[in-house]
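J.: any chance you could fold what I've pasted below:
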Amino acid sequence: MPNRATLHLPSDAACPCGNGAYGSCCGPALDGSSAPATAVALMRSRYTAFALSDIDYLLRSWDAATRPRELALDPDTEWRRLVVIDVVGGTPEDETGIVEFRAVFRDADGRGELHERSRFVRRGDGWRYLDGEHRD
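T.: Below is the predicted model:
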């Protein structure tokens, strides 16, 4: 299996977030050519970054106030599906946004699910992930 940290998807491949083709969905955010315009677009791009093990993007898109110094991802985790449950604010006119989602994954222990209500803030240079509350 290739190292997912070096995996680059073709622009016409299905985006891991499930919202269209990678090149017109999350690809521009991950390659730095275009910033996500909304909190939900940032959340989708962060999910895609987890799926592709793009630690640099995850750290870049994390607000400096809460960003960890470093981040390690489990190479055995395969992110399978994203479901957006609720979006509050997070438009280009807003300063804050909330996105609730479920992310299905498979790891060494089998199938799992992450359910989180994430908070986002818009800074001068774009949207940033602030923090999240895990739900059961």
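
J.: every contact and neighbour count from this point should use C-alpha atoms.
T.: Will do.

J.: against which helices or strands is the helix or strand hosting Asp56 packed?
T.: Element membership for Asp56, per DSSP states H and E: helix 55-60. Helices and strands touching helix 55-60, by 3 or more Cα pairs under 8 Å, 6 or more residues apart in numbering; DSSP states H and E, are helix 39-52.

J.: before we move on, the earlier item: residues making contact with the helix holding Asp56?
T.: Residues from elsewhere that reach helix 55-60, judged by Cα atoms under 8 Å, 6 or more residues apart in numbering: 30, 46, 49-50, 67-68, 70-73.

J.: again, 7 Å this time
T.: 30, 46, 49, 67, 71 (Cα atoms under 7 Å, 6 or more residues apart in numbering).

J.: please list all residues in contact with Val121.
T.: 95-97, 127-130.

J.: of those, which is the most crowded?
T.: Sorting the contacts of Val121 by how many neighbours each has (other Cα atoms under 10 Å) puts Trp127 first, at 28 neighbours.

J.: let's compare: structure for the following, please.
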Amino acid sequence: MIDAALLDAPCPCGRTDAKARPLAYARCCGALHQRFAATGRWDAPDAETLMRSRYSAFTLELLDYLRATWHPDTRPATLEANEPGLKWLGLQVKARAQQDAEHATVEFVARSKLGGRAFRLHETSRFVRVDGQWHYLDGDLR
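T.: Model (predicted):
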């Protein structure tokens, strides 16, 4: 369940509008999360949007959404909630590429902090479209 107060807050993924103002969660990743909760579909228009929505889902611990958007061939059997005290600090999309209509990559850096220590997750993720839905396939860490 998504907290109603979160809907007007800036989206955790950091996406901005044409004037560089943060998009509200409800107008960004929240729209995909709510669609999934209501219909079981997320309908991300492209791999970057799916990747951003997955980052936001990690920050909000939306484990059902994360599992559903993970490609069935590489999806883990279970997902764990964030480690207690973990704080997600931000997302930077470094590059995106569309290989063809069904395959894309997104390079990103996600920053977090745990126990006073900062961490960076730098990954180039691969995405595949299955039955019209983008799915996270796997990624290469740097």
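
J.: what's the TM-score here?
T.: These two chains, once laid on top of each other, score a TM-score of 0.87 by TM-score structural alignment, normalised by the length of the first structure; 128 aligned residues with a Cα RMSD of 1.7 Å.

J.: residues in contact with the corresponding residue of the first structure for Ala9 of the second structure?
T.: With TM-score structural alignment as the criterion, Ala9 of the second structure lines up with Ala13 in the first structure. Counting by Cα under 7 Å, 6+ apart, Ala13 of the first structure makes contact with 21-22.

J.: now do Arg54 of the second structure
T.: Listed by Cα under 7 Å, 6+ apart, the contact partners of Arg54 of the second structure are Leu66.

J.: could you measure Pro28 of the first structure against Phe50 of the first structure, distance?
T.: When Cα to Cα, to the nearest Å is applied, the distance between Pro28 of the first structure and Phe50 of the first structure equals 15 Å.

J.: more crowded one of these two?
T.: Using other Cα under 10 Å as the criterion, Pro28 of the first structure and Phe50 rank with Phe50 on top: 21 against 16.

J.: now the two most distant members of the contacts of helix 55-60 of the first structure.
T.: The largest separation in the contacts of helix 55-60 of the first structure, counting by Cα to Cα, is between Leu30 and Arg67 at 17.5 Å.

J.: more crowded one of these two?
T.: When Leu30 of the first structure and Arg67 are compared on other Cα under 10 Å, the one with more neighbours turns out to be Leu30, at 25 against 17.

J.: so what's that one up against?
T.: 45, 57.

J.: can you tell me what it aligns to in the second structure?
T.: In the second structure, Leu30 of the first structure lines up with His33, judged by TM-score structural alignment.

J.: so what angle separates the directions of whatever helix or strand its match lives in and helix 47-60?
T.: His33 of the second structure belongs to helix 29-39 when elements are defined using DSSP H and E. For the pair helix 29-39 of the second structure and helix 47-60, the angle between their directions (axes from the mean of the first three to the mean of the last three Cα atoms, to 10 degrees) equals 80 degrees.
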